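A.B. asks: Need a 3D model of the following:
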Amino acid sequence: MPRPLDNVEPVPSAVEGVEAGAPVDRAESPARAGDTEPDESPVVLSIRNLSRSFGDTVAVNGIDLDVRRGSFYGIVGPNGAGKTTTLSMVTGLLRPDSGTISVNGLDVWKDPAKAKKTIGVLPDRLRLFDRLTGAQLLYYSGVLRGLDGRTVRARVKDLASAFGLEDALNRLVADYSAGMTKKVALASALIHSPRLLVLDEPFESVDPVSAANVIEILQDYVANGGTVVLSSHGMDLIQRVCDHVAIIVNGEVLDAGAVDDVRRDGTLEERFVELAGGRKAAEGMEWLHSFSD
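C.D. replies: Modelled structure (predicted):
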């Protein structure tokens, strides 16, 4: 029986000495096997001079990014930094004011049908057909992506097992918890075995055990040639799991590259706070220490 991710073209970037499917701590296992390093792999996602405004508010201001095949790429930034707007434009959900987005060599806005076939999407604000059961939603997602019924049914079974959804398949998605809803949405994004997976806050409302399970699935996906771009507020998670990161503040990329290069001698959180202008919240609030009693 084929697995949902079997059609992803393998690349020689699997983590050396780690069995496929095993969780990988990037901080402990930075080396990748094979002759091709991630920075030499083909560019899967290319963003050039991307901009978007809402009225007088500039949400994204001239962003440039390259994401290579086999990367686990994190996007971080404070609330309102432009992360969701950027990812919405990347996946064809929001038209940019200017700039270009290329996925696997295809312009997302000039050749949307072909480009979107290679993308799996988990948006920030989930809008699922929640009057369907989990099984119906996954089946619909697969057929919508052009898969035949037999293949879809096999992949639904595999994905349900991988995400721990077997007992929930026959329940309405409307009755799912927030974490289960996130998992079935991620399963829907994976069912057509995309080459690029774009995830906006995939671990929000997901319990730690389920999050570890999802990370393992994503690491297996990346090790076998897939590419993940995700946004998250969890700096520790990004530093531990991702190999590359971009820090976006006020709609601009202030730093991007390999995680170890971006964080320098400190943690990723310390570097993020430095660039985002943090550590100033308590200035001028000495009165707070006077106490009312």
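A.B. asks: all contacts plus neighbour counts: C-alpha atoms, from now on.
C.D. replies: Will do.
A.B. asks: Strands along this protein, start to end?
C.D. replies: Under the criterion DSSP state E, the chain contains strands at 43-54, 57-68, 72-76, 98-103, 106-107, 119-122, 196-200, 227-231, 244-249, 252-258.
A.B. asks: Redo those strands as TSV? Include mean neighbour count.
C.D. replies: Below are those laid out as TSV (neighbours: other C-alpha atoms under 10 Å):
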stretch	mean neighbour count
strand 43-54	18
strand 57-68	18
strand 72-76	26
strand 98-103	20
strand 106-107	20
strand 119-122	23
strand 196-200	25
strand 227-231	23
strand 244-249	25
strand 252-258	18
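A.B. asks: hmm, who's touching stretch 80-89?
C.D. replies: Defining contact as C-alpha atoms under 8 Å, 6 or more residues apart in numbering, one finds that stretch 80-89 is touched by 52, 59-60, 75-77, 94-96, 123-124, 198, 200, 231, 248-252.
A.B. asks: Relative to the whole chain's centre, how far out is it?
C.D. replies: With C-alpha atoms, centre = their mean, to the nearest Å as the basis, stretch 80-89 stands 12 Å off its chain's centre.
A.B. asks: Give me the buried positions along it.
C.D. replies: Buried residues in stretch 80-89, counted by 16 or more other C-alpha atoms under 10 Å: Ala81, Gly82, Lys83, Thr84, Thr85, Thr86, Leu87, Ser88, Met89.
A.B. asks: OK, contacts around the residue nearest to Ala256 when sequence neighbours are not counted?
C.D. replies: Leaving aside its chain neighbours, Ala256 sits nearest to Ala246 (4.1 Å; criterion: C-alpha to C-alpha, 6 or more residues apart in numbering). Ala246 makes contact with Tyr73, Gly74, Ile75, Val76, Val253, Leu254, Asp255, Ala256, Gly257, according to C-alpha under 8 Å, 6+ apart.
A.B. asks: To compare against the first, here's the next sequence to fold:
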Amino acid sequence: MTAPSPAISVSDLSKSYGSTTAVGGVDLAVDRGVVYGFLGPNGAGKTTTMRMLTGLVEPSSGEARVAGVDCRDRAELVSHIGLLPEEPPLYDELSGREQLAFAADVRSLSWDSVSERALPLVDRLGLSSDLDKRVDGYSKGMRQKLAFVQAVQHDPDVAFLDEPTSGLDPRAAKTLRELITELRAEGTTVFLSTHILPVVEEIADVVGVLHDGRLVAEGPPSELVAQREDEAGDGDLEDAFLELTSEHPEPGR
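C.D. replies: So this is what the prediction gives:
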């Protein structure tokens, strides 16, 4: 039996802006139905990598496929992915319900076709009573909840989540972590970028550490921690991360 192709397959992926290399020769393969924690200090190239994988930025060189689709083919890719960027694209003049319906329409889907999935998520996140209010009256946490639902309401093959718990109170953050693990159980691949390392340690199956535009370590969180423990005798994912990204000065971009 032929093994299934990876959900995300990247070969020598690079992006340069003039003389500045934001991402330099990244290789990675992410299996289907896993949570992949994507870590790196500010300026490491995480956002640029995610923008290439979601078709928003064209690579300077290399290849990337998500759900079997070439990432340069944004028109085809959009139906297979969900994206929660760090600054979610929401329209203040719409209600929450209208925003979700608009996002569905962008993918040539009707609100009726996604509402059966979206509305339970809205309820789990405590947003039901505010769904018909204008987005310009939403708090940061409410906007984040709405943006998460928007990213996954069409049941994507791969969900790209950038700082998904930003602005959430502890209860809402816990619910969102639970929803991410449920997505994984349903077979969705989750590409998770966050600075909150305990979240990654809790829910990620595999972690990739990006530093200065290059992938410097990859493996299950427990393995990265164990490698650090072998050398220092104790530690957690935060210690391992700091050690992996301290060999060189942080890039100034």
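A.B. asks: So after superposing, what's the score?
C.D. replies: Taking TM-score structural alignment, normalised by the length of structure 2 as the basis, the two superposed chains have a TM-score of 0.89; 239 aligned residues with a C-alpha RMSD of 1.7 Å.
A.B. asks: ok, which pair from the contacts of Ala246 of structure 1 is furthest apart?
C.D. replies: Tyr73 and Leu254 (15.5 Å; C-alpha to C-alpha).
A.B. asks: Provide the count of other residues in contact range of the equivalent of Ser113 of structure 2 over in structure 1.
C.D. replies: Per TM-score structural alignment, the equivalent position to Ser113 of structure 2 in structure 1 is Thr151. For Thr151 of structure 1, the neighbour count with other C-alpha atoms under 10 Å is 18.
A.B. asks: Please apply the same query to the one 5 residues further on.
C.D. replies: Burial measure for Val156 of structure 1: 27 neighbouring residues, criterion other C-alpha under 10 Å.
A.B. asks: residue in structure 2 matching Val173 of structure 1?
C.D. replies: Val173 of structure 1 maps onto Val135 in structure 2, by TM-score structural alignment.
A.B. asks: If I follow the layout properly, Asp31 of structure 2 ends up in contact with Pro6?
C.D. replies: Yes - taking C-alpha atoms under 8 Å as the definition, Asp31 of structure 2 is a contact partner of Pro6 at 4.6 Å.
A.B. asks: Once you drop chain neighbours, what's closest to the equivalent of Ser11 of structure 2 over in structure 1?
C.D. replies: When structure 1 is aligned by TM-score structural alignment, Ser11 of structure 2 is paired with Arg48. Nearest residue to Arg48 of structure 1, sequence neighbours excluded (C-alpha to C-alpha, 6+ apart): Asp64, at 4.6 Å.
A.B. asks: same thing with Gln150 of structure 2?
C.D. replies: Gln150 of structure 2's closest residue in space is Leu100 (C-alpha to C-alpha, 6+ apart), at 5.7 Å.
A.B. asks: and the aligned partner of that neighbour in structure 1, how far is that from Val44 of structure 1?
C.D. replies: In structure 1, the residue matched to Leu100 of structure 2 (TM-score structural alignment) is Leu138. In this view, Leu138 of structure 1 and Val44 of structure 1 are 26 Å apart by C-alpha to C-alpha, to the nearest Å.
A.B. asks: again with Met235 of structure 1
C.D. replies: For Met235 of structure 1, the distance to Val44 of structure 1 (C-alpha to C-alpha) stands at 24 Å.
A.B. asks: and if you look at Val67 of structure 1?
C.D. replies: From Val67 of structure 1 to Val44 of structure 1 the distance is 6 Å (C-alpha to C-alpha).
A.B. asks: Then Val253 of structure 1?
C.D. replies: Taking C-alpha to C-alpha, one finds Val253 of structure 1 at 19 Å from Val44 of structure 1.
A.B. asks: cool, and Thr91 of structure 1?
C.D. replies: Thr91 of structure 1 is 13 Å from Val44 of structure 1, where distance means C-alpha to C-alpha.
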